[in-house]
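1. What follows is a predicted protein model with its sequence.
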Amino acid sequence: MKKIISFLLRNIPRKYLQLVSHHALAVLAIFYKGNKVECPVCGSRFRVFLPYGRESRSNALCPSCLSLERHRLIWLYLKEKTDFFTADQKMLHVAPELCFMDKFEALPNTDYITADIESPLAKVKMDIHEIPFEENTFDVVFCNHVLEHVDDDQLAMREMLRVLKPGGWGILQIPLFHPIPEKTFEDLTITSPKEREQMFGQDDHVRLFGKDYPERLRSQGFIVKQEKLVFELPEEDVKRYGLPSDEIIYRVEKPA
């Protein structure tokens, strides 16, 4: 299974996987039923989560809703540390994750807009370098595992800051590869997929983020809070929910 999933991720464009993967995995989920792990996003229980990743990780993907470790952690953070599920809000979700879309769409308190440059599932076709909304439009912005793909991450940050209302907040996650460099490395002259994978960790990445990521966000005007929920949870919960062991949630806010 690891080899199959790794092959599909490396060879089929994301926009096509988004259209069909959840249907195929819904069938596979039947064979993984159990009670050793539980997805907090959809409530499904399994004997183990599926492997996932181009360099495949064990116990990662929920076969029911397609949540990964980071998604399950974000969901718990939203439930335990925010008023996300109750506050009236207008939300922009950039490159929306399948595991969240139906859940967020159904929230009666949320005016929910999805946007992506290529996803067939998003409501708005959008280049994050030029967000087609007026300033001070949104209360919440989510943009996870996007900034490593775009030509100018700092312009994208400024655009998200612009469309947030004063006091608005967001979650802007990025991948970090160990050992994490002190400073972010980027070089747009590197265009070979093979060399990009070697330098940036994945063949469609254009930068390797470092420990300076919070400062990059602050330099564009955000207040940054590094939320460490996974370090606060009991070990049995981390295992039960299949959470990343060391992921920090980067919560950003626009100054009021």
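-> Yep, that arrived.

2. make it CA atoms for all contacts and neighbour counts henceforth
-> OK.

3. mind listing the helices for the stretch 1-150 of the chain?
-> With DSSP state H, counting those that start in this stretch as the criterion, the stretch 1-150 of the chain has helices at 2-11, 14-29, 69-81, 98-105.

4. Out of these, which is closest to residue 210?
-> Residue 210 lies closest to helix 69-81 among these, at 18.2 Å (Cα to Cα).

5. ok, and here's another one to check against it:
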Amino acid sequence: MKHLFKWVLKRVPRPLLIRLSYWVRPILASSLKGDRYTDPIDGKSFRTFLPYGYESPRENVLSPSTLSLERHRLLWLYLKRETDFFQKPHSVLHFAPEQAFYKRFRSAKNLNYTTTDLNSPLADVKADICNLPFDSNAFDIILCNHVLEHIPEDHQALQELYRVMKPGGWGIFQVPQDLNREKTFEDPSITDKEERRKVFGQYDHVRIYGRDYFDILKAAGFRVHPIDYTKDMDPSDTDRFRLAQGEIIPLVEKPLEG
């Protein structure tokens, strides 16, 4: 099954994968039941998770039930344990909504929840992140995770994110980040999909963010709080939830005006 799953990931377009996954998830979840690993998003446990990755698949990282990855489970734990995301009224803008979150956020009665993307079938509003059709200062919270590495004009995208976030609002903008790399690397001349796979790790990525990603966020006007949420977590929980030790949550805030 794992070999078949890897084959599908490499050959089926992502929008179609999203649609197909609704049929496949129950089969995967039933066949891999166990008690070794737990998905904190739905509380279900399995003997193993699935592999995931386009260029170099990571073993035991994709939850069979929610299809969450390490970053999704980390974000869920942070939102549940450390924020009022699920408690207080919030207007939320969610870019490229992940399946693991979509229905749960949509059904949360405290959230005024809007999704957006150019291609996702889960998007309420089809929009270019560099030219958003929303009013300025419109959203309390913005989630934009693993999106910016796909955007050639990421500085323009960040300006738009800053514009539509309310003063005093906050967001989480996760990206694939190489913390061993001081500077972000990009080369606009690389347009071939195969070459992008080799250089950036995925055919539709246009850069590799380094440690200066936090400075890039600050340059857009945000206050930035890099959070190493696994740092003080019990190692047994990190393993049980299949989290990536040391992965940083980039929490941003838009300063209050005046």
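-> Looks like it arrived, so ask away. Owing to the predicted nature of the structure, the values given are computational and were not obtained by experimental measurement.

6. follow-up on the earlier one: could you say which of the helices of the stretch 1-150 of the first structure is packed most deeply?
-> helix 69-81 (a mean of 18; mean count of other Cα atoms under 10 Å).

7. for that helix, packing partners?
-> helix 229-232 (3 or more Cα pairs under 8 Å, 6 or more residues apart in numbering; DSSP states H and E).

8. what's the average distance of the helix it packs on to the second structure?
-> Compared with the second structure after fitting, helix 229-232 of the first structure deviates on average by 1.0 Å (mean Cα distance after the TM-score superposition for the first structure).

9. Tell me how far that helix lies from the chain's centre.
-> 18 Å (Cα atoms, centre = their mean, to the nearest Å).

10. need the next SSE after it, C-terminal direction.
-> helix 235-240 (DSSP states H and E).

11. ok, residues contacting that following helix?
-> 36, 37, 38, 230, 244, 245 (Cα atoms under 8 Å, 6 or more residues apart in numbering).

12. Next, the buried residues of that helix.
-> Neighbour-count burial for helix 235-240 of the first structure flags 238, 240 (criterion: 16 or more other Cα atoms under 10 Å).

13. Kindly report the same for stretch 133-147 of the first structure.
-> 136, 137, 138, 139, 140, 141, 142, 143, 144, 146, 147.

14. between those residues, which is nearest residue 77 of the first structure?
-> residue 142 (13.4 Å).

15. Let me see the contact set for that closest one.
-> By Cα under 8 Å, 6+ apart, residue 142 of the first structure lies in contact with 91, 92, 93, 94, 170, 171, 172.

16. For it, give its distance to residue 164 of the first structure.
-> 11 Å (Cα to Cα, to the nearest Å).

17. ok, now residue 225 of the first structure?
-> The separation that residue 225 of the first structure has from residue 164 of the first structure, given Cα to Cα, amounts to 16 Å.

18. Compare those two and say which one has the larger neighbour count.
-> Under the criterion of other Cα atoms under 10 Å, the comparison of residue 225 of the first structure against residue 164 puts residue 164 first, with 27 against 14.

19. Does the more buried one touch residue 137 like I think?
-> Yes. Counting by Cα atoms under 8 Å, residue 137 is a contact partner of residue 164 of the first structure at 5.8 Å.

20. OK, contacts around residue 207 of the first structure?
-> Counted by Cα under 8 Å, 6+ apart, residue 207 of the first structure has contacts 148, 149, 184, 185, 186, 187, 200.

21. Just the buried residues out of these, in ChimeraX syntax.
-> Buried members of these, defined by 16+ other Cα under 10 Å, are picked up in ChimeraX with:
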select :148,149,186,200
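
22. just checking, which of the contacts of residue 207 of the first structure belong to strands?
-> 185, 186 (DSSP state E).

23. with the contacts of residue 207 of the first structure in mind, which one is nearest to residue 115 of the first structure?
-> residue 149 (15.3 Å).

24. separation between the spatially closest residue to residue 78 of the first structure that is not a sequence neighbour and residue 101 of the first structure?
-> Nearest residue to residue 78 of the first structure in three dimensions, chain neighbours excluded: residue 84, at 6.0 Å (Cα to Cα, 6 or more residues apart in numbering). Plainly put, residue 84 of the first structure is 14 Å away from residue 101 of the first structure if you go by Cα to Cα.
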